[in-house]
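Novice: need coordinates for the following:
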Amino acid sequence: MSKVKGKGFILMGVSSTGKTSVGTAVAQRLGIKLIDGDDLHPRANILKMGQGMPLNDEDRAPWLERIRDAAFSLEQKSEVGIIVCSALKKQYRDLIRDGNEVTFLFLHGPFELVLERMKQRKGHYMKPDMLKSQFDILEIPQADEPDVIPISIEGTFEQVVERCVNALKPLL
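Specialist: So this is what the prediction gives:
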């Protein structure tokens, strides 16, 4: 049982780092809510990505507002949950932080490993040739973002889940 009244954890990283599958497993292990940020994309974003076109900052703005609102809702309803969201740029993370008490878990790994995992995915609108654009815009969190916990995706799925669970337990 969580001691925290309401808290949002943002599971971030480029596409195919395992955000949704890891987030699902971590939420189940900890008995907390999971919100998949992909479900919060406006229709125009889904259509654009489905055509193989990367999103720009203007496209992402309404989506990030929905992520921020979902984190706010968790806090207001005294729920604890993980929100899956790429949050690639510091300005995106800052927008999500605005008015919220959130902690980010940053799933990261080398491009080659992420590309290999992306190629194994079925039925996702993100295409492998779009991965480079995500790495290009990724602003790796620095020391001025103390609410970000880096989590390596190297190793087995269970190892990554365990790293996340161990990182979150002291915060619950």
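
Novice: hey, let's count contacts and neighbours off CA atoms from now on
Specialist: Will do.

Novice: please enumerate the strands of this protein.
Specialist: Here the chain has its strands, by DSSP state E, at 7-12, 33-36, 80-84, 102-108, 148-152.

Novice: TSV for those strands, including distance to Gly18 and mean neighbour count?
Specialist: Shown next, in TSV, are these (distance: least, Cα to Cα, whole Å; neighbours: other Cα atoms under 10 Å):
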stretch	distance to Gly18	mean neighbour count
strand 7-12	9	26
strand 33-36	12	19
strand 80-84	10	26
strand 102-108	8	23
strand 148-152	11	18
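
Novice: rebuild those strands as a markdown table, extending it with distance to Leu47.
Specialist: Formatted as a markdown table, the strands of the chain follow (distance: least, Cα to Cα, whole Å):
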| stretch | distance to Leu47 |
| --- | --- |
| strand 7-12 | 22 |
| strand 33-36 | 18 |
| strand 80-84 | 20 |
| strand 102-108 | 26 |
| strand 148-152 | 31 |
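
Novice: how about this one, so we can line them up?
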Amino acid sequence: MSNKSGPIYFVMGVSGCGKSTIGTLLARELTVPFFDGDDFHPAYNVTKMAAGEPLTDDDRKDWLIALNKLAMTHALKGAVIVCSALKSDYRAILSEGIQDKVSWVLLEGTFEEIQQRLNARKGHFMPASLLRSQFETLETPKKAITVSISPTPEIILRNIMTRINKE
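Specialist: Have a look, this model is predicted:
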């Protein structure tokens, strides 16, 4: 989907793949607002994840609906929203009513690569112990701009923009 017809970019992937970093850069490049999906989690979800418990689909539902409302609010002018969006059911909720406005950007890395990042990360509520469950939950979208997280953030951004400009 091109930027012309899809002004909402959901940057997705497992915890620690760089969604916030890349999402911020992408929003700046596209000159649209940036939103970190983590900021919209209810306190209960944050507490549960911080305790090392994976969220259930029920836990995620209100959060996904809130992010969908946020996306709908920005559907005309565009936005970049970062959210794990691990399952196709979650992506259906996120894009409900605005499917033609949404593009997915999947940040892809190996378990070992991301585990290393999570172990080095300080001050985030999501513990590295939940990474395995995220990889097990991830359903790769059929239509997405998929990029490797191995290069620098600037190169990742360039790879994303190249794909956006081709579509």
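
Novice: so which of the strands of structure 1 is nearest Val161 of structure 1?
Specialist: Smallest distance to Val161 of structure 1 across the strands of structure 1 (Cα to Cα): 9.4 Å, for strand 148-152.

Novice: who touches that closest one?
Specialist: Strand 148-152 of structure 1 is contacted from outside by 103-109, 141, 160, 163-164, 167, using Cα atoms under 8 Å, 6 or more residues apart in numbering.

Novice: and for stretch 16-27 of structure 1?
Specialist: Taking Cα under 8 Å, 6+ apart as the rule, stretch 16-27 of structure 1 contacts 11-13, 33-34, 36, 81-85, 107-109, 114-115, 117-118, 121, 153, 157, 160-162, 164-165.

Novice: likewise stretch 108-124 of structure 2?
Specialist: 13, 15-17, 127-128, 131-132, 135, 146-150.

Novice: which members of those are classed as buried?
Specialist: Buried subset of the contacts of stretch 108-124 of structure 2 (neighbour count, 16 or more other Cα atoms under 10 Å): 13, 15-17, 127-128, 131, 146-147, 149.

Novice: so which of the residues you listed are in helices?
Specialist: Leu131 (DSSP state H).

Novice: between the contacts of strand 148-152 of structure 1, which is closest to Lys7 of structure 1?
Specialist: Nearest to Lys7 of structure 1 among these, with distances taken as Cα to Cα, is Thr103, at 8.3 Å.
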